[in-house]
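Asker: Okay, here's the prediction I keep looking at, along with the sequence it came from:
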Amino acid sequence: MTTKLLTALLLGTSILGSAGMAYAQDATLNIESWRGDDLAIWKDKLIPAFEAKNPGIKVVFAPSAPTEYDAALGAKLAAGSAGDLITCRPFDKSLELFKKGNLADLSALPGMENFSPVAKSAWQTDDGKATFCVPMASVIHGFIYNKDAFDQLGIKVPETRDEFFAALDKIKADGTYIPMAMGTKDLWEAATMGYQNIGPNYWKGEDGRTALIKGEQKLT
């Protein structure tokens, strides 16, 4: 099978939407993903449900370690041994794969019209003319707070940016707790919370990204 067959985002469940496609009997579809945490649900629920409705098609979900996924996938694509279904990172990582010819243009894939422009924006070319991954899941970002610390210092859960900073200032002034901590060992934490969650609110999302690429704005 070609690695350009279909691509999926995050949970990779777009394979369930491909039942109407024509495959040779006794074909095997291999799914690339970094979501090892989802292995049980794929093996126990998703794959059995798909294979029951599609006899002759065997599905193999073979995730790589999250911190090794990009390098492992790149090596497999270069060697021509990558899976048939590829879980896509958002934005430039997958755009780079598309420009190299590793991902197919799925703009005309049946069902794509059901996704909003926002849902597809992280897996499109800058001009929006080509969509190369199927949006199948989204993630909510946020901060976990220490309820005991808030109760002890008389802090209410902040609802605005100003209240959030005021809470951090109060915690810092007290000195008992660290105001805010974020792990960086696996790298995705800083990317997710910094560049994909907090940052876009300050550089106006896509406007800031394109301005940075054009050299019209600096990341400071």
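Answerer: Done, it's in.
Asker: use CA for all of it now, contacts and neighbours both
Answerer: OK.
Asker: Tell me which stretches of this protein form strands.
Answerer: Using DSSP state E, the strands found in the chain span residues 6-9, 27-33, 57-63, 85-88.
Asker: Give me the neighbour count for Tyr177.
Answerer: Residue neighbour count, defined by other Cα atoms under 10 Å, stands at 12 for Tyr177.
Asker: go on, the one 5 residues further on?
Answerer: Applying other Cα under 10 Å, we find 10 other residues in the vicinity of Met182.
Asker: Could you do Lys100 as well?
Answerer: Neighbours of Lys100 using other Cα under 10 Å come to 9.
Asker: same check, this time on the one 4 residues further on
Answerer: Other residues near Ala104 come to 19 when the count uses other Cα under 10 Å.
Asker: is it true that it touches Ala130?
Answerer: No: under the criterion of Cα atoms under 8 Å, Ala104 makes no contact with Ala130, lying 9.1 Å away.
Asker: where along the chain do the helices fall?
Answerer: 39-41, 47-53, 69-79, 92-99, 117-120, 147-153, 161-174, 188-189, 200-203, 206-213 (DSSP state H).
Asker: Redo the strands of the chain as a markdown table? Include mean neighbour count and distance to Gly183.
Answerer: Shown next, in a markdown table, are the strands of the chain (neighbours: other Cα atoms under 10 Å; distance: least, Cα to Cα, whole Å):
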| stretch | mean neighbour count | distance to Gly183 |
| --- | --- | --- |
| strand 6-9 | 24 | 24 |
| strand 27-33 | 20 | 23 |
| strand 57-63 | 18 | 23 |
| strand 85-88 | 26 | 23 |
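Asker: Same list, those, but as CSV with distance to Asp126 please.
Answerer: Below are the strands of the chain laid out as CSV (distance: least, Cα to Cα, whole Å):
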stretch, distance to Asp126
strand 6-9, 18
strand 27-33, 25
strand 57-63, 29
strand 85-88, 16
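Asker: Quick one: closest of those to Pro117.
Answerer: strand 6-9 (15.1 Å; Cα to Cα).
Asker: So which elements touch the closest one?
Answerer: Contacts defined by 3 or more Cα pairs under 8 Å, 6 or more residues apart in numbering; DSSP states H and E place strand 6-9 against strand 85-88.
Asker: try this one next to it:
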Amino acid sequence: MLTTALIATGAAAQDVTLTIESWRNDDLSIWQDQIIPAFEAANPGIKVAFTPSAPAEYNAALNSKLDAGTAGDLITCRPFDASLALYDGGKLADLSDLAAMANFSDVAKSAWQTDDGAHTFCVPMASVIHGFIYNKTAFAELGIEVPATEADFFAALDKIKADGTYIPMAMGTNDQWEAATMGYNNIGPNYWKGE
């Protein structure tokens, strides 16, 4: 009986390790050098392992780990349908009653909710602003002001195209996330009025 009690006590005193899945493999050093040490110092008994995948491989890697039951404790959720499919497949928990959800607006939660807004399955933690980088030299040579409106933006592209010296707009697609993120996820929804 004493041996059983000692084993049970020893197990309770062991550290717990939380594994975080992410596609942000370029953030590995900041997690290892700053975030995890600060968290672990403030939370004795909790160890953190940050295990990112390459961005282009994240969805497939995460889905395989979820199917095998080997995924981390915390995952980084893609917005809208990719994570909705995980929730619908029973891979994500309903977090609607989590007290911290009151800290987020409906807009902030919308990318991680069921279409009817009844269930929230991921906690918003960051927001990313995307935009366009422009060639200052081209704008100066062609007398184009930095666009302030969508109409100004298209007018600038038309002027650049008509001049023919520069390419009006280019987007690399080698890794494919750029086209998906900038075109399909960011620009497109403004035109088809949805996700």
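Answerer: The structure has been received and is ready for your questions. Not measured: the values here are computed from a predicted model.
Asker: List the TM-score for the superposed pair.
Answerer: Here the superposed chains carry a TM-score of 0.90, computed using TM-score structural alignment, normalised by the length of the second structure; 184 aligned residues with a Cα RMSD of 1.4 Å.
Asker: quick one on the thing from earlier: quick one: which of the strands of the first structure is nearest Thr125 of the first structure?
Answerer: Using Cα to Cα, the strands of the first structure put strand 85-88 closest to Thr125 of the first structure, at 13.9 Å.
Asker: what span of the second structure lines up against that closest one?
Answerer: Alignment of strand 85-88 of the first structure against the second structure: residues 74-77, by TM-score structural alignment.
Asker: which stretch among the helices of the first structure comes nearest Leu29 of the first structure?
Answerer: Across the helices of the first structure (criterion: Cα to Cα), the nearest stretch is helix 47-53, sitting at 10.7 Å.
Asker: what's the closest one aligned against in the second structure?
Answerer: Under TM-score structural alignment, the match for helix 47-53 of the first structure is residues 36-42.
Asker: Just the buried residues of that stretch, please?
Answerer: Ile36 (16 or more other Cα atoms under 10 Å).
Asker: got the contact list for it?
Answerer: 46-48 (Cα atoms under 8 Å, 6 or more residues apart in numbering).
Asker: Same check on stretch 54-72 of the first structure?
Answerer: 19, 23-36, 39, 42-43, 47, 51, 186.
Asker: Roughly how far does Ala40 of the first structure sit from Pro63 of the first structure?
Answerer: Noted for Ala40 of the first structure: a distance of 12 Å to Pro63 of the first structure, by Cα to Cα, to the nearest Å.
Asker: before we move on, what about Lys43 of the first structure?
Answerer: On the measure of Cα to Cα, Lys43 of the first structure and Pro63 of the first structure end up 12 Å apart.
Asker: Mind listing the shared neighbours of those two?
Answerer: Common neighbours of Lys43 of the first structure and Pro63 (Cα under 8 Å, 6+ apart) do not exist.
Asker: Residue nearest the middle of the second structure, spatially speaking?
Answerer: Arg78 (5.2 Å; Cα atoms, centre = their mean).
Asker: and the counterpart of Asp106 of the second structure in the first structure, how many residues sit next to it?
Answerer: Alignment note (TM-score structural alignment): Asp106 of the second structure maps to Pro117 of the first structure. By the other Cα under 10 Å criterion, the neighbourhood of Pro117 of the first structure contains 11 residues.
Asker: show me the contacts for Pro117 of the first structure.
Answerer: Contacts of Pro117 of the first structure (Cα under 8 Å, 6+ apart): none.
Asker: and if we set it to 10 Å?
Answerer: Each residue near Pro117 of the first structure by Cα atoms under 10 Å, 6 or more residues apart in numbering is listed here: 124, 128.
Asker: do the one 3 residues further on as well
Answerer: Under the criterion of Cα under 10 Å, 6+ apart, the neighbours of Lys120 of the first structure are 90, 107, 112, 128, 130-136.
Asker: hmm, back to that, list the residues that are in contact with both of Ala104 and Ala130 of the first structure.
Answerer: With Cα under 10 Å, 6+ apart as the test, Ala104 of the first structure and Ala130 both reach Phe98.
Asker: Which residue in the second structure aligns with Leu73 of the first structure?
Answerer: So, by TM-score structural alignment, Leu73 of the first structure is matched to Leu62.
Asker: I'd say the residue nearest to the centre of the second structure and Val123 touch.
Answerer: No: the pair Arg78 of the second structure and Val123 does not pass the contact test of Cα atoms under 10 Å, sitting 11.2 Å apart.
Asker: Now do the shared contacts for the two.
Answerer: 111-112.
Asker: before we move on, the earlier item: ok, the residue nearest to the centre of the second structure to Ala140 of the second structure distance?
Answerer: In terms of Cα to Cα, Arg78 of the second structure sits 39 Å off from Ala140 of the second structure.
Asker: Leu157 of the second structure now?
Answerer: Distance from Leu157 of the second structure to Ala140 of the second structure, by Cα to Cα: 14 Å.
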